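J.: Sharing a model prediction with you, sequence too.
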Amino acid sequence: MSTTTATLDQVISTLTGYRYAYTDEHALHRGIDAALTVAGIQFVPEVNLSSRDRIDYVAGTVGIEVKVKGSTAALRRQLTRYATHPTIQQLLVVTTLRRHRELPTSISGIPVTVLVVGGGLS
């Protein structure tokens, strides 16, 4: 199987087409790992963007943050910090919480897409 540098559309298509079985965030991570690997998408898990910030995945220039709990305000603060990192050109939030759809579509000029597992895109 060959691997490819991911675009946002490829990552979304891959993650949308996968059926997740999870009970917590770690299990959801395992599903995401499996989906990206089967699709041949190159990714790096747990990337340190700074001494304070570690994003769940980087696939190409797409930063992926996974959430199963937490407030939208706290997530927005987190994404605002991530958006300042020079290698992140797009942010994708994979979440189980529909309220995260309230996030802006752009933070600090970086496009933000929210994928609600089982609930589609916003």
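T.: Noted; the coordinates are in hand. Everything numeric in this text was worked out from a predicted model, so none of it was measured. Numbering: from 1, shown residues only.

J.: CA only for contacts and neighbour counts going forward, please
T.: OK.

J.: biggest helix in this structure, by residue count?
T.: When the chain is parsed with DSSP state H, its longest helix is helix 25-38.

J.: downstream neighbour of it in the secondary structure list?
T.: strand 44-48 (DSSP states H and E).

J.: Can you mark which positions in the next helix or strand after that next one are buried?
T.: The helix or strand immediately downstream of strand 44-48 is strand 54-59, counting by DSSP H and E. The neighbour-count criterion (16 or more other CA atoms under 10 Å) identifies 55-59 as the buried residues of strand 54-59.

J.: Please compare the first structure with the one that follows:
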Amino acid sequence: MMQNIKAIIERHRLPLTDEKVTQAAIANALELADISFEREVRLSDADIVDFMVGSIAIEVKIKGAKAAIYRQLERYAEHDCVTSILLVTSRSMHLPALIKGKPTLVASLSRGWM
């Protein structure tokens, strides 16, 4: 399922300048693909993930330091309700296959523009 979501996101030309606009466009793409999701899901007082598709956490990042993004994903991986993590980003960023034992993937926002 995570690979399918990644493919859906990467085949769309999504806006790259404003994270909230990008999130709205991703929501539209998921709706068009008939994928159920929740937005802005509170995992804890400190952690709110942009999307949850079942137990897949989807975080959208347009800007930000790579180390800070990774630390945020590590926090998400600590939550039992998260079984895998998809980072959606315009940054050139690689993730290990697992973060705290949970599978990860990166969806490139730039792909849709190629």
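T.: Looks like it arrived, so ask away. Bear in mind the structure is a predicted one, so any value in this text is a computation, not a measurement.

J.: Next one: Ala68 of structure 2 from His79 of structure 2, what distance?
T.: Applying CA to CA, to the nearest Å, the value for Ala68 of structure 2 to His79 of structure 2 is 18 Å.

J.: which position in structure 1 aligns with Asp50 of structure 2?
T.: Counting by TM-score structural alignment, Asp50 of structure 2 corresponds to Asp56 in structure 1.

J.: what's the farthest-apart pair in the buried residues of strand 54-59 of structure 1?
T.: Spanning the widest gap among the buried residues of strand 54-59 of structure 1 are Ile55 and Ala59, at 11.0 Å by CA to CA.

J.: so Ile9 of structure 2 is in which element?
T.: Per DSSP H and E: helix 2-10 holds Ile9 of structure 2.

J.: angle of that helix against helix 19-32?
T.: Calculated by axes from the mean of the first three to the mean of the last three CA atoms, to 10 degrees, helix 2-10 of structure 2 forms an angle of 120 degrees with helix 19-32.
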